[in-house]
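Student: got a predicted model here, sequence first, then my questions.
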Amino acid sequence: MTATLADVAARAQVSPATVSRVLNGNYPVAAATRERVLRAVDELDYVLNGPASSLAAATSDLVGILVNDIADPFFGIMAGAAQAAIGEERGAREKLSVICNTGGSPERELTYLTLLQRQRAAAVIVTGGALEDPEHQAAVGAKLARLADAGTRIVLCGRPPLPGDSVTATLAFDNRGGGRRLTEHLIGLGHRRIGYIGGPTERTTTRHRLEGHRAAWTAAGLALDDLVVHGSYDRRSGYDGVLELLRRDPELTAVVAANDTVALGACAALRDRGLSVPEDVSVGGFVDLPFSADAVPALTTVRLPLYEVGVRAGRLALGLEGAPPGGLATVHGELMVRASTTPPRTGRPSRSSPRP
């Protein structure tokens, strides 16, 4: 049975008038109350009646772009490129694109999809890795299916494909292949004591890149020394991760980082331990963010064409480009070999404490 505004009010334990204020945005509402109402909207899958909504006439001009963290260049570059592609269109195709920053919250991701459904968005672009949670993935799939049924174009950008036919197109990064190529590079240089700093364990991106790393060991016929730590996709995780890896193996000769930001944190920790990159420890990253080539030393990494993929996602969202065969395009990374990796040197002194 279709949920009503009164049902939302009862679930959120507020008055129907408060629900109306939150949904229409025409009156100040306390942040905690607003979150409670939006959570009830999400849980009940409440959608405003189209003819009764003053927003209905404008909804075909809206494109929503979901990101985990707009301050993270990985998401910012893709979202900015998609927004630029959407903004190039004029006339009947012109759309208003909005960035929906979830902060990595599964609840906010679902709420944004509900709000975009309520406003009858013309298209939705979902960026980045997915949460490794079957219940949440099923909920996202259901939300996207409802959007698609209403005529919304759905584009997954840098995200694994979903089952079903609700998605217009999926542009998926080959994170496994990129992770494998980076570790193969280090093994080819002669490294056998390689530490790995992964991202959050609950993200598909983390699992796929780590699977590629492990596959490189298997392909080389080597016994896997699974020296792995996990953290966030930020500099602090790289710094703390290296300290833990050195604690476990003071003779470490190489580090693979979850992304370039993590890699820079790893390099800082190595310097603070009196170790040089790459003479003492080689470091590799992932993504090839704009600063990576200008780091000292320049960072070896796997380049993902974030801008190009973002532009393509924007064009797909507007229907300016046909969907790839089967709706899925796999985007491969390119290994960028730079100065942060070199063959290991023998007889490196072990240093496990900071410089004086």
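Tutor: Yes, it's here.
Student: going forward, measure contacts between C-alpha atoms and count neighbours the same way
Tutor: Noted.
Student: which residue ranges form the helices in the protein?
Tutor: Along the chain, counting by DSSP state H, helices occupy 5-12, 16-24, 31-44, 73-87, 106-118, 134-149, 175-189, 204-219, 235-248, 260-272, 306-318.
Student: which other residues reach the fourth one?
Tutor: The set of residues that contact helix 73-87 without belonging to it, under Cα atoms under 8 Å, 6 or more residues apart in numbering, is 65, 67-70, 94-97, 99, 127-128, 287, 289, 306-315, 318.
Student: tell me the buried residues in it?
Tutor: Residues of helix 73-87 classed as buried: 73-86 (neighbour count, 16 or more other Cα atoms under 10 Å).
Student: just the last one next, same as before
Tutor: Along helix 306-318, these residues count as buried under the neighbour rule (16+ other Cα under 10 Å): 306-307, 309-318.
Student: cool, the fifth one as well?
Tutor: Neighbour-count burial for helix 106-118, counted by 16+ other Cα under 10 Å, picks out 106, 108-118.
Student: ok now that helix, how far from the chain's centre?
Tutor: 17 Å (Cα atoms, centre = their mean, to the nearest Å).
Student: give me the residues contacting it.
Tutor: Contacts of helix 106-118 (Cα under 8 Å, 6+ apart): 38-39, 41-42, 45-48, 64, 66, 100, 102, 124, 131, 136, 139-140, 143-144, 146-147.
Student: what about stretch 229-243, how long is it end to end?
Tutor: Stretch 229-243 has an end-to-end distance of 10 Å (criterion: Cα to Cα, to the nearest Å).
Student: try this one next to it:
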Amino acid sequence: MSTHLSPPVTIRDVAHAAGVHVSTVSRALNPDKRGMISEEVLRVVEEAAQRLGYRPNRAASALRTGRTHTIGVLVPDITNPVFPPILQGIEASAAARGYFVFVTNVMDHALARPVVERMLAQQVDGLVMAIATRDDPLVDYLQKAGMHTVLVNRADESGRLPAVVSDDRLAMKLAVDHLVACGHRRIAHLAGPQNVPTGVARRQGVEQALRDRGLELAAVVECESYSREAGRHAMEQLLAQHERPEAVVCCNDLVALGAYDLLRAQGLRVPQDISITGHNDMPLVDMVDPPLTTIRLPHRELGWRAAEMLFDEIEGKALSASTVVLRPELVVRESTRRVTP
């Protein structure tokens, strides 16, 4: 027995069922214009659309308006616990405006350009990027392509694109000041990759905070990535090549957990032998042994503000590229200790 697909429900069908003009249905189903319609008419139109099983024709809408009501989001590592709450913030902003979000994991930055080109081919209305590197040619490409773009978590150091970031230098100052207040003087740093803005800013933050206290950085080892394995390897290098520090400021929580692993393997205790601090306050670091002293960031707000800035760009409301800097917060737990004089 053959089956025949029913023709798709059109906006005219909805208008006929609701007893209103086609233009009224168009406005009622458009998030940007539904405020022009009374609540009663909105209810009638939405009920009719739901009853008939109406689905908007996004392709036709894009041809008519020049917008697809989609945005792309590029993150460097979707498994990093930092990024899910950032994505939640982006999606909350997008949903409120009737936008759909495409998320792409770009672990190899060499793939960033092809991914962006694919996004452009899909005619996304804009991009939120968490993958920017220092002097990134992708920024030039996006500007030349005329693509609305906002950076999140990592800023463009030249200020060419708008960005929403946390204050990395202040974050490291909070960690260093805490360790100095605990009596530590020989403080080392496991730095983030120096090809990304966050790695550079956090290292500079540690160095400046120590100078402000009249201290020198005991040692610094650059991590290959923001990962647990990279933290373990960097901690191993630190202990092998330098005098053992009293405390270590880690560039993020995963690196701090890698440092935990190495210290435990070498029979050293946190914080009795070495105090450790992290950065990000990712989920469950309050449940590791010992609970990690770290820096808390407003990750969801980072994502939400970045999306809001992007929509301002898309709607022509943004006057110029700007950087929004959110304040971090020190969270003291049990991985740091006060030194007895």
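Tutor: Thanks, I have the structure now. Every value quoted in this text rests on a predicted model; they were computed, and no experiment measured them.
Student: ok, the equivalent of Val124 of the first structure over in the second structure to Ser158 of the second structure distance?
Tutor: Aligned by TM-score structural alignment, Val124 of the first structure pairs with Leu127 of the second structure. Counting by Cα to Cα, the separation of Leu127 of the second structure from Ser158 of the second structure is 18 Å.
Student: neighbour count for these two, which is higher?
Tutor: The neighbour comparison of Leu127 of the second structure against Ser158 (other Cα atoms under 10 Å) goes to Leu127, with 27 against 10.
Student: list the contacts for the more buried one?
Tutor: Leu127 of the second structure is in contact with 71-74, 147-150, 310, counting by Cα under 8 Å, 6+ apart.
Student: swap in Ala293 of the first structure?
Tutor: Going by Cα under 8 Å, 6+ apart, Ala293 of the first structure touches 299, 338.
Student: what of Glu229 of the second structure?
Tutor: Glu229 of the second structure touches 255, 258, counting by Cα under 8 Å, 6+ apart.
Student: try Ala172 of the first structure
Tutor: By Cα under 8 Å, 6+ apart, the residues touching Ala172 of the first structure are 156-161, 328-331.
Student: can you get me a residue count around the nearest residue to Ile314 of the second structure once chain neighbours are set aside?
Tutor: Nearest residue to Ile314 of the second structure in three dimensions, chain neighbours excluded: His148, at 6.4 Å (Cα to Cα, 6 or more residues apart in numbering). Residues lying near His148 of the second structure (other Cα under 10 Å) number 21.
Student: in stretch 212-230 of the first structure, what's buried?
Tutor: So, applying 16+ other Cα under 10 Å, buried residues of stretch 212-230 of the first structure: 212-217, 224, 227-230.
Student: for stretch 276-292 of the first structure, same thing?
Tutor: 276-278, 280-289, 292.
Student: closest to Ala266 of the first structure out of these?
Tutor: In terms of Cα to Cα, no member of these lies closer to Ala266 of the first structure than Val283, at 7.8 Å.
Student: aligned partner of the closest one in the second structure?
Tutor: Using TM-score structural alignment, Val283 of the first structure pairs with Ile276 in the second structure.
Student: next: Ala81 of the first structure.
Tutor: Checking TM-score structural alignment: Ala81 of the first structure goes with Gly89.
Student: roughly how far apart are that match and Phe83 of the second structure?
Tutor: In terms of Cα to Cα, Gly89 of the second structure sits 10 Å off from Phe83 of the second structure.
Student: not counting its neighbours along the chain, what's nearest the match of Val283 of the first structure?
Tutor: With Cα to Cα, 6+ apart as the criterion, Ile276 of the second structure has its nearest non-adjacent residue at 5.1 Å, and that residue is Val248.
Student: how near is the one you found to Asp140 of the second structure?
Tutor: Applying Cα to Cα to Val248 of the second structure and Asp140 of the second structure gives a distance of 37 Å.
Student: closest to Thr33 of the first structure out of the buried residues of helix 306-318 of the first structure?
Tutor: Ala317 (33.3 Å).
Student: find the nearest non-adjacent residue to the counterpart of the closest one in the second structure, please.
Tutor: With TM-score structural alignment defining the correspondence, Ala317 of the first structure maps onto Leu310 in the second structure. Nearest non-adjacent residue to Leu310 of the second structure, counting by Cα to Cα, 6+ apart: Val150, 5.8 Å away.
Student: which residues touch the aligned partner of that neighbour in the first structure?
Tutor: Aligned by TM-score structural alignment, Val150 of the second structure pairs with Val155 of the first structure. Going by Cα under 8 Å, 6+ apart, Val155 of the first structure touches 123-126, 167-171, 313, 316-317.
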